[in-house]
Structures are given as structure tokens and as C-alpha cells.
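A.B. asks: Below is the sequence, then the predicted model.
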Amino acid sequence: MASEEIRTVETRTAMSPTPRGAGAATNTPETTPGAGRTRAWATRLVVVGIMLSALNLRPAITSLGALLEEVRDGLGMSGSVAGLLTSVPPLCFAVFGVMAPRLARRFGPAAVVCAGMAAIAVGLVVRPYVGNTAGFLAASALALMGIAVSNVLMPVIVKRWFPDRVGSMTGLYSMALAAGTSLAAALTVPLTDAMGGNWKSGLVVWATIAAAAVLPWLPLLRDRGPADARPQEPAPETAEAQAPLRITRSRTAWSLAVFFGLQATAAYITMGWMPQIFRDAGVPAGTAGVLLAVIMVMGVPLAFVIPRVATRLSHQGPIVLVLGVCGLAGYAGLYLAPSGGAWAWALLLGVSNCSFPLALTMVGMRARSGPGVAQLSAFAQSTGYLISIPGPLLVGVLYQQSGGWGLPIALMAALMVPQMVVGFIAGRDRTVEDEATN
């Protein structure tokens, strides 16, 4: 894992000492013009790959949320089974996400993300046409497996290729992620209507973007983090980066994992159930999809701004509190006047959902080294997604048993309080290396 952190050739060249007796004109493998052009070309490919991959990290979920009623009718699902369906994403993210660092060590991060994009494409093509609930769940799990490993490795790739621009690069791919999320929410119903009203066609169309995201990673498949690509770091930091971490000993890691889990709970309840909440309040299906898109599209500008602001603060807790208050206000409005103030509640919940890019930014800030980020990312995301599994399922059960959305909305609001508490703790200026190194 020591090879997970790779700087650009300019950083390495600037930090590399000049050997005694070497002339200024002497070229090394890292300073030759050809090597510089190759590194610049590879860096541009990585940027394109990150952005296209981020676009594909949520459409498999939000496109289903927009057509959940049609899918339920088409496959004969009960409310409880539909709740289980909305719990599949965090389950897959927890189970498969923990495998990502090991796969990255074996095959390289680029190869794993490339395979992840291919899995998303295949899963999205297959799932509408299997004809039964079990097959639909299995094909969804394949797509979600690809999302899971890519979720975990995005912070690792950012830390490795852009170690001095963690905030801005995290903001960029968070923007792309939010854009993909909102586009799938807003366009799935209109696309379905344009293709004859067949929900299967409306779901399968998103496989094309996933297939396109495979392409930029193909030239980088051999990039496995060779030793000669590591930056030269001061000896104490290098030794610390190679020391084993017992991540479960870190209070910061646990706080971040719980924060990640609670914000994921809110996000997957929103993506899975929010259109149905609005539809049951009398909002037309197309408008309900647009409202979900509004919630998600708020992440496009804010996902760029919040990470940049967060990296300039020594404590990210105040941002956590602001986002949490917006969430509480949105849930209160959704409970009292779900259709009358629908647009206002969507805006407030959209701001609250930006806890996700904040959590990703804190993953990059709460560890000093590439290996530390990889361990923390895998732990926080896998543990967090495990925590989030019961939420969407419980919402489905409460909805079916109570016959309305009052209890589910109250549950969502109640979960926001501990999210604010653990997020404030996770925002302290500490690193897991301080707490978890043997």
C-alpha cells in the first residue's frame, strides 16, 4: 500500500536531489521530455476517468427511485420487498467496498475502477430484462459491486495523483457524482415516456454512460503504483506511512464511519423513497422525479465549494452543523406540507445531502499518507454502509404498516441529530496515524 500515493512528475522532480557531479543537462528517466509528456498525458486521462466514473456512481440507484412504482408493479413487489431493494445499495457497498484496497494492491486502482465501470454497464443492461425480483436484485448487485469498489478508490486515486489538490479534485468528482445523480433522477421518467412508456427501456439507457467510462482507464491498466513513481518524502513521514494501522483503535475513524453511515442512510432513503413521498402527496410522477433531481443537483455547486472550504478549516464541525440544520428544516416541512412547499423542502434537503462530499473530504484530511487514506476510506465507507442498511428497509416497513409517511419522516429527522454529533467529532483536526499506529 506504500505505493498508493503518487505525485505528478513535476512534484517528484522538484523534490529529487541532484546527484553530485551531475551536470545540469543530465536527463534522468523522470526528467526527460518524453517522460514529462507521458506523465501529463496520463494525468489528463486520470482526470477524465475520474469525472466519467463519478457520473456513474449513482444513476443505477436514482433511476430506479424515479420508476420504483412501475418496477414494483412490473415485478409484483410488496412494499417490504421494495424497501429491501432500496437497502441493497448500502449492503453491496459495505460487502464489496472492503475488498477494494486488496484488489487495488493486486491489480492497481485504475484496473479495479475500469472493471467496476464494466460491471455497472453489464448490470444495468441485464437487470430490466431478467423478469423476476431475484434476478433483478442479482443484476443490481453486480452494478452496485462496481460502484462499491469505485467509491472506495476515488479518494485513493485523488490522493495518489493529486496529493496537493485533494480539496479541489474531491470537489470536482463530487460535482460529477451529483450531476449524474440528478440527471438520472430528472431524465429517467421523460426518457421512459419518450421510449413508449416502457420502464425497462428507461432503466437500461444509463448503461451507455457506464460503458463510456471504461475507456479512459484502459491505457492505465498497467499503472500499479511502481516504486519509482512515489514522491520522495521526509524519512519520519515515510516510516510512519509504512507502519501498520489498527484502524479500529482510532476514535476519529469510528466517528467518521458513523457519520458516513448516517449521511448514507439519509441519502439512500431520499434516493429510494423521496419521489414516492411526493407522488403520494399528490405531486405528478414527472414532477416528483424533478424534485428528486433538485435535491441531487444542489450537490453540483456545493460539492465543489464545500470540500474547498473544508480544507481551509482546522475543524469541519461547523459545516456539519449547518448541513444538519438544513436537513431538520427540510424534514419538518415535508411532514407539515409535503406538496405545498415541495420545492423549498427539496432545496433544503439538497443542501443537507452535501454531507457526502464533506465526508469524502474528511477521509482525505484525516490521514497523512496514501496507504492511510486507503485504509480509512475502506473502513469508513464499508462500516458506514453497513450502518445505513436498515434505514431504507425500515422506512418501507413503517410506510406499509402505518399507511402513510408521518412515521418514516419522523425517523429521518431523528437520525439527523446523531449525524450532527458524530460529524462534529469527526471534524476535529486529528489523523488516524496519531491514534492507530502500533
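C.D. replies: Structure's in. What do you need?

A.B. asks: Every contact and neighbour count from this point should use C-alpha atoms.
C.D. replies: Will do.

A.B. asks: center of this protein - which residue?
C.D. replies: Of all residues in the chain, the one closest to the mean position by CA atoms, centre = their mean is Asn151, 4.8 Å from it.

A.B. asks: Not counting whatever helix or strand Cys114 lives in itself, show me its contacts.
C.D. replies: Per DSSP states H and E: Cys114 is located in helix 109-126. Surrounding helix 109-126, the residues in contact under the criterion CA atoms under 8 Å, 6 or more residues apart in numbering are 53, 56, 60, 100, 103-104, 139-147, 149-150, 153, 157, 203-204, 206-211, 213-215, 217-218, 220-224.

A.B. asks: And the residue nearest to the centre of the chain, how far from Cys326?
C.D. replies: Applying CA to CA, to the nearest Å, the value for Asn151 to Cys326 is 25 Å.

A.B. asks: Could you do Gly261 as well?
C.D. replies: Shown here: Gly261 relative to Cys326, a distance of 18 Å by CA to CA.

A.B. asks: The structure to be compared is supplied as follows:
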Amino acid sequence: MDPKHPALPRGFSALLLIAMILAAVNLRPAVTSLGALLDPVIEDLSMNGFIAGIITGVPPLCFAILGPLAPRLAGKRGPELVVVGAMLAILCGLVLRSLAPNMWVFFIFTALALAGIAVGNILMPVLVKRWFPTKIGLVTGSYTTAVALGASVVAAIAVPVNDALGGAWRGGLALWAIPALIATLIWVVVYFGLRNQITQLQMPAPKTQLIAPVMGPMSRNSTAWWIALFFGAQSTVAYILMGWAPKIFTDFGVDPAYAGALLGVILGVGVPLSFIMPALAAKFSHQGPLVIVNGIAGIVAIAGLLIAPVQGAFIWAVLLGICGSSFPLALTMIGLKAHTAAGVSKLSTFGQSIGYLIAIPGPFLVGALHETTDSWTLPILLIAGLILFQTFTGIMAGRPRFVEDHGVPTRVDA
């Protein structure tokens, strides 16, 4: 148990875990529901491919900008209150963008929802460490599975649910504010319930301990850069697929409802792999073989999209889902490439912030290429190139090296 925090009553621990799972469920629907309904949104709001590309590229932009700020904000106000604010931002963003009269208002409120997602995404591991320090694996597995399920289920049913509501995209997008409303209400209860626990904290006296070598700036660390490049490459592919995969399949002749379900397949494959991939990665001193397997799956899927996009659509979706397991692999590498918790924290902040910055142009470039060529050939070839880059950087990042390897041991106050 974290010495900074008293043990929570069992019933309240269960409520907190439920609240975390509900928050995690809301960390993807704003993205995947839009991807599934992108065609009618583009048509109704008179967007061109460039604007649609910007909107699909907003998620990594929010993650890159807000990622480093979220821990600072949580340090001042407490992560619990900040998560309440994040859920409220998601709720307001989802409701208000469904009422947007034009594409710019739609863009602003989509960004609001994604800002909440970015903050929530960053703070989930903080809450795990803060309140469940002896059950990190179990609780982390629970909320990451909730993230994957929230993404895949919404992608799979967004179109049929929208059709059942009358076919107007506004109702189809606004519906996903309901889980955000539930999560917000539960988190308000949790926050006030935790206040008594937080005010009773007793800070332990500082202790002196020997830690692993002190690191220099991550920007001068080759291991950190390979991690950042790998994280950026896989994030680029992931957000391109979340934003554009349903439209790509639809334009090739796949039924829109089935195209949305195929995005659900792409994301759903990641549910079991989010458990399997970290366990496998930890058994390898060099994670390159796993990176190569993912890369081969992705390239085969891309070739299939160009040759038989409709006939083999389900197979290509499964293979793209396997390729997408590079996300839990990248997160696992962050933990494996540092000797200490301090090293993991610095590497995570650097790797994810730089990685999401790298990912920003990808969805926009796909939209721009499709707009200028009126074809999906070049955008799909761009995805293939990104998968090759992902594979190369992943092999380099997976080498048995650590960010502290060139530091000097020192004694510090814990």
C-alpha cells in the first residue's frame, strides 16, 4: 500500500474501480463514433477532405499538447478532481458538437471532448498507482480492456444505432454522451467520497536511498528517441484507421453498417492482445520479433486492401487489428527500457508527447491525398510506408538498452 494513502474501505474501492472503468469506456467513443459516421457529417456540414483530415488528426494533437500538462494540473488540484473535469469536458463536447450549425463549431466541440479524453488517458495510470498500488496489473488490465471495448463496440454499432435513431448523424453522435454523463455523476460521488481520505494523508519523513543512474535529458538519449519514433509511427497508423477506415471500406463498395463493424473488428482484436502482448514482450530481451510480426500483418492487410478490398475485408480488418497491437507493445517497451520508476516517468512523458506530435499530420495527409487524387491508392500506400517505418523504429526501440545506461549513480531524498 502506498504510504501516502490510507486503505480504502472495500466497498468504496469497488466503487472507485467501477468509476475508473466507466471513465476508460469514454476514452475512445468520441473518436470511433465520428469515424463510423464521417461520411454524413462531411456531407451535412459541407466539409472538404482537408477539413475532415484536420478533424481526424485532432486526437493526437490534444494528446501531445495536454499530455505533459495533465500531471501538473493533477498535482495542484488532485487527479480525482481533474478526472471529474475531464469527464465533464467529454460530456459537453459530445452534446454540443451534435448541435453544431457549421463545421468550425463542430471542430471546436470535438476538440473539447478530445481534450477531456487526453487528460483522462494520462491520469488513469496515476490513479492506479495512487489507490491500487498492490493490484496494478489487475486494475490496469481492467481499464485498458474497457478502453478497447469502448472503442470497438462503438465503432461496430455506431451506424446501425444511428439508423435506428432515424439516420440523422446528430442523434447518432449525441447518444454517446450518455456513458459520459453516467461516468461524470459517478466520479462526482467518488471525488467527494475520497476527500476525507485525502485530507487524512500523513506524509512520511524523507528517506535516503540509492537509485539507478541519473539520466540526462531525454532529447539527447537515443533509446528515448527510438521509443518516441516507434510510438509516433504506430499512433499515426492507429488514428488514420480510426478516422478513415470506415470511409475507405465504404468507398470501395462495402455496406456502411458493415464498414463500421469492420472498424470494430480492427479495434476489437486489440482487446485480447492488450493482455497477451505485454506478457510476451516482457519475456523477450529484444522485442524486435514481435514488432516484425505486427508489421507483416499490416503489410499483408494493405496489399489485400489494394487487391481485393471487398472480398477479403474481414481478413484485412483482423490483420490490421493485429498490427494495431503495437500500441500495448509500445507502452510495455516504455516500462522495459528504464531501470527505475523515475526513468519510466521521464521516458513515458517524452515518448508519448513526441510520439503524438509525430502522429498529428497523418490523418490530415490521408484526407489531403484523397481529396487531390480522388482515389484511395496513394493514401493506402502512405499507410504502408508508415507501417514499414513503424517496424524499423520498433526493432531499434526493442533492443536491450535502457535510458539510464550512461548515467552516474547518486543518492537522493525519496
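C.D. replies: Arrived safely, thanks for sending. Please read these numbers as outputs of a predicted model, since none were measured by experiment.

A.B. asks: Just give the TM-score of the two.
C.D. replies: Once superposed, the chains reach a TM-score of 0.89 (TM-score structural alignment, normalised by the length of structure 2), with 405 aligned residues with a CA RMSD of 2.8 Å.

A.B. asks: picking up where we left off before, please work out which residues of structure 2 line up with the helix holding Cys114 of structure 1.
C.D. replies: Using TM-score structural alignment, helix 109-126 of structure 1 lines up with residues 79-96 of structure 2.

A.B. asks: Please say which position in structure 1 Ser325 of structure 2 maps to.
C.D. replies: Here Ser325 of structure 2 is matched to Cys354 in structure 1, going by TM-score structural alignment.

A.B. asks: How about that match: what's its closest non-neighbour residue?
C.D. replies: Counting by CA to CA, 6 or more residues apart in numbering, Cys354 of structure 1 lies nearest to Gly299, which is 5.7 Å off, once chain neighbours are set aside.

A.B. asks: So the aligned residue in structure 2 for that neighbour versus Lys247 of structure 2, what's the distance?
C.D. replies: Taking TM-score structural alignment for the superposition, Gly299 of structure 1 sits opposite Gly270 in structure 2. Gly270 of structure 2 is 21 Å from Lys247 of structure 2, where distance means CA to CA.

A.B. asks: of those two, who's got more company?
C.D. replies: Neighbours were counted for Gly270 of structure 2 and for Lys247 using other CA atoms under 10 Å; Gly270 has more, 28 against 20.

A.B. asks: wait, isn't that one in contact with Val147?
C.D. replies: No - counting by CA atoms under 8 Å, Gly270 of structure 2 stays clear of Val147, with 10.0 Å between them.

A.B. asks: Where do the strands of structure 2 begin and end?
C.D. replies: Counting by DSSP state E, structure 2 has these strands, from start to end: 208-211, 410-413.

A.B. asks: Throw those into a markdown table and include mean neighbour count and distance to Ser98 of structure 2, thanks.
C.D. replies: Formatted as a markdown table, the strands of structure 2 follow (neighbours: other CA atoms under 10 Å; distance: least, CA to CA, whole Å):
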| stretch | mean neighbour count | distance to Ser98 of structure 2 |
| --- | --- | --- |
| strand 208-211 | 12 | 51 |
| strand 410-413 | 11 | 51 |
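
A.B. asks: closest to Val366 of structure 2 out of those strands?
C.D. replies: strand 208-211 (45.7 Å; CA to CA).

A.B. asks: counting contacts, what elements does that closest one pack onto?
C.D. replies: strand 410-413 (3 or more CA pairs under 8 Å, 6 or more residues apart in numbering; DSSP states H and E).

A.B. asks: neighbouring contacts of stretch 154-173 of structure 1?
C.D. replies: 4-8, 43, 50-51, 54, 109, 303-308, 310-311, 357, 360-361, 363-364, 370, 373-374, 377.

A.B. asks: So for it, first residue to last residue, what's the gap.
C.D. replies: The first and final residues of stretch 154-173 of structure 1 sit 8 Å from each other (CA to CA).

A.B. asks: Now for the closest residue to Arg428 of structure 1 other than its chain neighbours: which residues touch it?
C.D. replies: Excluding the flanking residues, the one nearest Arg428 of structure 1 by CA to CA, 6+ apart is His315, at 5.0 Å. Going by CA under 8 Å, 6+ apart, His315 of structure 1 touches Gly427, Arg428, Asp429.
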